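Colleague: using only what follows, build the 3D model:
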Amino acid sequence: MALYDLPLAELRAYRPELDEPADLDDFWASTIADARRHDVLVDLRPVDAGLRLVDVEDLTFAGFDGQPIRAWVTRPAGTRGEALPAVVEFLGYGGGRGLPHENLHWAAAGYVHVLMDTRGQGSIWSAGGATPDPVGSGPAIPGVMTRGILDPAEYYYRRTMTDAVRAVDAARALPGVDPARVAVAGGSQGGGLALAAAGLSDGLVGVMSDVPFLCHFRRAVALVDTDPYHEIVRFLAVHRGRAEQVFHTLSYFDGVHLGRRASAPALFSVALRDDICPPSTVYAAYNHYGSLGGDPEREMAVYEFNMHEAGSAYQTDRQHRWLNARLGL
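Modeller: Have a look, this model is predicted:
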């Protein structure tokens, strides 16, 4: 993929005008308060995953409307009685939590790792998911981007972003976790969910958002013809005249808007040849990040020659070092 977006110097200064709905904070305050009526820990049981150096637990927690969400919890073996820092991780589009041995690096680095399954996904890559989405929707195309897209209250990502906030709540309630040392992480869709969780949760110690999806929707839809953003294009190609209604719904779930409310330090990454999450949409989120949360420190890792894979293992290494430094480890 050739360079197609703004030059890097312009990206670094790119702060688009915002189209936040006036009731954004009320919308999310009532949504999260309703979810928190339910006890967050539903079930936690050990799993024999054949791993001697890592302990594994199968977690079910109460997400949106108390609905059950699955997650893997991995930690260094024998540390359940300690108070370790934790990383809550969210997955990319279409993936599921898979098998425990697929994601061991945070546990190997000395953290409790909570890997949230994504409701209704988990059948495109990895070893699959285990969490259904019990909520139906109106007309939609394949994928989840247009499920309930004509009404913010019914939109798919209202449920999934609430799940992300509740995953943070669940991590803080786990035995062996220091609730004051919880960070969030994710790439692509997971990066967008990390921004949402950061904007809707208090007291996080760090946010690691790689090539985040779910940001600056209008520009993303205008720039790329790849899924998942192109799902919105295909929907509007049939439902003519619904564009303003659709983008109004999406404004409640934009990582640019939600990330503005975050107060935790953040490490982002961007790939300048990314044809799935355009660089300008990532920089829109980065440049507005924390502007309503006290302007916390933030860093951007730039991968000039990469597409959506961005830094991959190199970025994981950078995350370990960044979070260790923030926690004095």
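Colleague: from now on I want contacts and neighbour counts done on CA atoms only, so please keep to that.
Modeller: Fine.
Colleague: quick one: the helix or strand harbouring Asp169 to chain centroid distance?
Modeller: Assigned by DSSP states H and E, Asp169 falls within helix 156-173. In terms of CA atoms, centre = their mean, to the nearest Å, the centre of helix 156-173 is found 10 Å from the chain centre.
Colleague: one more, for comparison:
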Amino acid sequence: MAQFDLPLDALRDFRPEPDEPEDFDLFWEKTLAETRSRAPAVRFESVRTPLTTVEVHDVTFAGFGGHPVKGWFLHPAGARRPLPLVVEFVSYGGGRGLPHTHLLWPSAGFAHFVMDTRGQGSGWSPGDTPDPVGGGPAFPGFLTRGVGDPHDYYYRRVFTDAVRAVEAARTHPLADAARTAVRGSSQGGAITLAVGGLVPDLAAIAPDVPFLCHVERAVTLTDSFPYKEIAGYLKTHRGRVADVFRTLAYFDGVHFAARSRAPALFSTGLEDQTCPPSTVFAAFNHYAGEDKHIEVYPFNEHEGGGPHHEELQLRWLAQRLTER
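Modeller: I've put the predicted structure just below:
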């Protein structure tokens, strides 16, 4: 796929006027206050694995609605002092998977927490967290579940789980709360941006090819999934366009970016039809933090920088998390 979006020079200046709900902040304040009224119920259980250089803990914590959410907590074997912490969120359709698939960050000396995504985990990696909340009619997938009302929307639960995941991970004695970063790709990048806007004391965030940014443009620009789920829903539910995009505005990464101030490393691929580059630049250009950078991969699609970007991210996060 050749480049199809705006030219790079135009992307760097692309800063659409945000169309955020007037009660955006109040919506999220109430959501988090309601969740925090319940005990976090964090449990770390040591897991025996064939790994010799990394220790693994099976984690359970109370997310949205007090629902149990799973995760993995990994750290270098033999660690005795608090380590910089990287909290990771998973891409669309996947779950936390198996511990040995998460060796990069603990091998580099970090404590690493991987949050399972409720209701997902049967697309490409297994998950262990159900979503006990029902919803109205939806297009197959997750993107339109509860989309008729922001209070019922699926990603209200997921983003709230993610905030609680950071809080849960920070309670482990080997996690240095003051040196906490969040990262993720695609859906994980969307969750990263949301957490960046909702947790004010993060040391760094690293959203790769993030999803759910400038959503209305994305839906009209690409016919790739998962955004096509929204188009498919509106193709059937005629006349609900305004209501659907009003709900999605509470979850748009552009609006979270405008509230984030931690150092940030973004990435985008200029041939990415899944998360078009203009939607990523919309979030990046609205990002409120002064220490921000976007790495552009001109001939890559949704894989972005792949292992090359992982190496860059390792160096960048090591610098940001050791400076504090």
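Colleague: what about the residue nearest the centre of the second structure, which SS state?
Modeller: In the second structure, the residue lying closest to the centroid (CA atoms, centre = their mean) is Ile191, at 2.1 Å. Here Ile191 of the second structure is recorded as helix under DSSP: H, G, I helix; E, B strand; the rest coil.
Colleague: what's the match for it in the first structure?
Modeller: In the first structure, Ile191 of the second structure lines up with Leu193, judged by TM-score structural alignment.
Colleague: specify, as a residue range, where the helix holding Asp169 of the first structure falls in the second structure.
Modeller: Under TM-score structural alignment, the match for helix 156-173 of the first structure is residues 154-171.
Colleague: buried set for that stretch?
Modeller: 154-170 (16 or more other CA atoms under 10 Å).
Colleague: go through the second structure and flag its longest strand.
Modeller: Of all the segments of type strand in the second structure, defined by DSSP state E, the longest one is strand 175-185.
Colleague: Thr220 of the second structure versus the closest residue to His255 of the second structure other than its chain neighbours, what's the distance?
Modeller: In space, and not counting its chain neighbours, His255 of the second structure is closest to Glu20: 6.6 Å by CA to CA, 6 or more residues apart in numbering. For Glu20 of the second structure, the distance to Thr220 of the second structure equals 18 Å [CA to CA, to the nearest Å].
Colleague: the more surrounded of the two?
Modeller: A side-by-side neighbour count of Glu20 of the second structure and Thr220, using other CA atoms under 10 Å, places Glu20 first with 17 against 12.
Colleague: can you find the partner of that one in the first structure?
Modeller: Looks like Glu20 of the second structure aligns to Glu20 there (TM-score structural alignment).
Colleague: and the helices in the first structure?
Modeller: 8-12, 24-35, 105-108, 156-173, 189-200, 217-223, 229-238, 243-251, 255-259, 279-288, 312-327 (DSSP state H).
Colleague: give the aligned range of the last one in the second structure.
Modeller: Under TM-score structural alignment, the alignment places helix 312-327 of the first structure onto residues 306-321 of the second structure.
Colleague: what's the average distance of that stretch to the first structure?
Modeller: Once fitted to the first structure, stretch 306-321 of the second structure is off its aligned match by 0.8 Å on average (mean CA distance after the TM-score superposition for the first structure).
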